[in-house]
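A.B. asks: Provided below for reference: sequence and predicted model.
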Amino acid sequence: MGAHSNKHLLYNDWTADKKLLVTESEFNEDLKLNYSEMKKFGINKTDANYYLPPYEWNDSTITSWTKKNNLSLINFTKGTLSHADYTTPKDKNYKSTKTIYKSILDYESEESLHGFLLLSHIGTHPDRTDKFYLELENLIKTLKHKGYQFVSLNTMLD
């Protein structure tokens, strides 16, 4: 578990130069609000010291600010569509739960998921009626049956 932004701010534009779009103060305030929300569920910053930038898009400045906040910046492993579980049917890039699930199993059969970080959003827009997170138990059972073990980020990154 870790923070992912409170307001899902876009930190950098989508150009190769990644022009910075937020100030350090805005970054810190958003991070503070994110941890305030997590605290309501009993999750403290010391228990969740990983940070995944919104849109999984950042530059060296954001990396530096993350480190100044005593957090470890992480990102998902590319290759599957697990990260697309936030999309809604109205989005041009919408991916159904069935498509996402299949992309994970297809990747696993062609490559491997050993050491893989899958991103799944535990909260999504109400317009997304086929919630991918409702399939996580089935996915975990399927992957365990294939011999995979699930470990914490702390264990994996140590």
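C.D. replies: Nice, thanks for sending it over. Every value quoted in this text rests on a predicted model; they were computed, and no experiment measured them.

A.B. asks: every contact and neighbour count from this point should use C-alpha atoms.
C.D. replies: OK.

A.B. asks: what kind of secondary structure is the residue nearest the centre of the chain in?
C.D. replies: With distances taken as CA atoms, centre = their mean, the residue of the chain nearest its centroid is L119 (4.2 Å). Look at L119: counting by DSSP: H, G, I helix; E, B strand; the rest coil, its state is coil.

A.B. asks: right, and it touches H83 too?
C.D. replies: Yes - counting by CA atoms under 8 Å, L119 does reach H83; the two are 5.1 Å apart.

A.B. asks: circling back: can you give me the distance of the residue nearest to the centre of the chain to P53?
C.D. replies: Here the criterion is CA to CA, to the nearest Å. By it, L119 lies 12 Å from P53.

A.B. asks: any shared contact partners between L119 and H83?
C.D. replies: The contact sets of L119 and H83 overlap at F76 (CA atoms under 8 Å, 6 or more residues apart in numbering).

A.B. asks: for the biggest helix by length in the chain, packing partners?
C.D. replies: When every helix of the chain is counted residue by residue (DSSP state H), the longest turns out to be helix 24-39. In terms of contact count using 3 or more CA pairs under 8 Å, 6 or more residues apart in numbering; DSSP states H and E, helix 24-39 is assigned the packing partners strand 2-3.

A.B. asks: can you give me the strands for this protein?
C.D. replies: Assignment of strands within the chain using DSSP state E yields the ranges 2-3, 50-51, 72-73.

A.B. asks: could you give the number of residues near T97?
C.D. replies: For T97, the number of neighbouring residues by other CA atoms under 10 Å comes to 22.

A.B. asks: so who does it touch?
C.D. replies: Residues near T97 by CA under 8 Å, 6+ apart: D85, D130, K131, F132.

A.B. asks: comparison target, given below:
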Amino acid sequence: MVLNKKLNRVIKCNVLFLIVACMVSFKKNKENDTGINGPAMDGTASSIYPMAAKENEARRNTQCTNNKTVSYGAIIRGDSTIKNIALVFTGDEFADGGDFIDSVLQSKNMNGSFFLTGNFYSNQQFKNLIIRLKGHGNYLGPHSDKHLLYCDWIKRDSLLITKEAFKNDLQAAYKKLRQFSIGKNDAHYFLPPYEWHNDSIASWTKEMGLQLINFTPGTRSNADYTYPEQESRYVSSDSVFNSILNYEQKSSGGLNGFILLTHIGTDPRRTDKFYYKLPALIDTLKSRKYRFVTIDKLLQ
């Protein structure tokens, strides 16, 4: 009897040790992958948590206001009764898809919405691309200045930035936008770095006279930055493409009002570039009577 009790205590201790070890390992991997408050692969997070759990959390913390879906103070979907979609492209350090995306949008007689960091706007190699995107009627907005992580991945209400630092960073981003004759009135919407925020970030954004937005969860479109070396986290372009069309078929609201987010460029280690599938995606969705609009028109 005594031996059994001791054995049970040993088993419980071992189980507890394994649980703690797994939690510590998870946290280290998360911090190493995302590079807290530093640049990351083209402006989105690469950790396990945001690849899965943040979409689930977004669905649990949503409400509808004026036919728009809001999560943690950010608009994440337009009117779900109208077949409008906003193609949104974010970028930080990579722009390899820029010329191709621009040519596709022109050939399809449509515009996209580009949310780029201050790093991107100040990169001289990207200057001509930015000028062309603006000249062709696309929406250009901010994705922060230095691509900072605002809040903890797991404890979302735990801020990793002060209000002053947040405002200084966003003001610096708009200063770089002004170099392209884009002011706050032209770029009223702000998409947070890593596509990750909380209520405080939304509130501070509102205090600056701006509106926070984020992508619509449900598809794997925002995973188009992953690359094979990430193993189980890698999502192929075929998988991304199919996830969008499968969601459109299975969801009662289809892709109505969707903020469909992909990237203007990705790490060179990803050779399977999703932006090459844009022509087929656009044609397919147009055949299903969807209309592509810029973010300001989607949310007006």
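C.D. replies: Happy to help now that I have it. What you see is a predicted model; the values in this text were computed from it and never measured.

A.B. asks: sorry, back to before: now do the same for the residue nearest to the centre of the first structure: its match in the second structure.
C.D. replies: Structural correspondence for L119 of the first structure with respect to the second structure (TM-score structural alignment): L261.

A.B. asks: for its match, give its distance to N214 of the second structure.
C.D. replies: To N214 of the second structure, L261 of the second structure is 9 Å away according to CA to CA.

A.B. asks: ok, the match of L119 of the first structure touching G91?
C.D. replies: No - under the criterion of CA under 8 Å, L261 of the second structure lies out of contact with G91, with a separation of 10.8 Å.

A.B. asks: burial count for the closest residue to K7 of the first structure other than its chain neighbours?
C.D. replies: Taking CA to CA, 6 or more residues apart in numbering as the measure, K7 of the first structure lies nearest to D30, with 6.7 Å between them; neighbours along the chain are not counted. Around D30 of the first structure there are 18 other residues, counting by other CA under 10 Å.

A.B. asks: who's in contact with the aligned partner of D30 of the first structure in the second structure?
C.D. replies: If you follow D30 of the first structure across to the second structure using TM-score structural alignment, you land on D169. Taking CA under 8 Å, 6+ apart as the contact definition, D169 of the second structure lies against S144, D145, K146.

A.B. asks: which member of these is positioned nearest W196 of the second structure?
C.D. replies: Minimum distance to W196 of the second structure across the contacts of D169 of the second structure is 11.8 Å, recorded for S144 (CA to CA).

A.B. asks: wait, that closest one touches L177, no?
C.D. replies: No - applying CA under 8 Å as the test, S144 of the second structure and L177 come out as separate, 10.8 Å apart.

A.B. asks: anything in contact with each of those two?
C.D. replies: Jointly contacting S144 of the second structure and L177 under the rule CA under 8 Å, 6+ apart are G118.

A.B. asks: these two: which is more packed in?
C.D. replies: Between S144 of the second structure and L177, counting by other CA under 10 Å, S144 is the more crowded of the two (29 against 24).

A.B. asks: and the gap between that one and L133 of the second structure?
C.D. replies: For S144 of the second structure, the distance to L133 of the second structure equals 19 Å [CA to CA].

A.B. asks: now do L260 of the second structure
C.D. replies: For L260 of the second structure, the distance to L133 of the second structure - CA to CA - is 18 Å.

A.B. asks: and what of R220 of the second structure?
C.D. replies: Counting by CA to CA, the gap from R220 of the second structure to L133 of the second structure is 25 Å.

A.B. asks: can you give me the helices for the first structure?
C.D. replies: For the first structure, the helices defined by DSSP H occupy 24-39, 60-68, 97-110, 136-145, 153-157.

A.B. asks: matching residues in the second structure for the fourth one?
C.D. replies: Under the alignment (TM-score structural alignment), helix 136-145 of the first structure falls on residues 278-287 in the second structure.

A.B. asks: what residues of the matching stretch count as buried?
C.D. replies: L281, I282, L285 (16 or more other CA atoms under 10 Å).

A.B. asks: possible to save those as CSV with distance to E229 of the second structure?
C.D. replies: Below are these laid out as CSV (distance: CA to CA, whole Å):
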residue, distance to E229 of the second structure
L281, 26
I282, 29
L285, 31
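
A.B. asks: T87 of the first structure maps to what in the second structure?
C.D. replies: Under TM-score structural alignment, T87 of the first structure pairs with T226 in the second structure.

A.B. asks: for its match, give me its contacts.
C.D. replies: Applying CA under 8 Å, 6+ apart to T226 of the second structure gives the contacts S46, R233, Y234, V235, T266, D267, R270.

A.B. asks: what about the second one, neighbour count?
C.D. replies: What it means is R233 of the second structure. R233 of the second structure, neighbours per other CA under 10 Å, totals 16.

A.B. asks: that's all I had, so thanks and see you.
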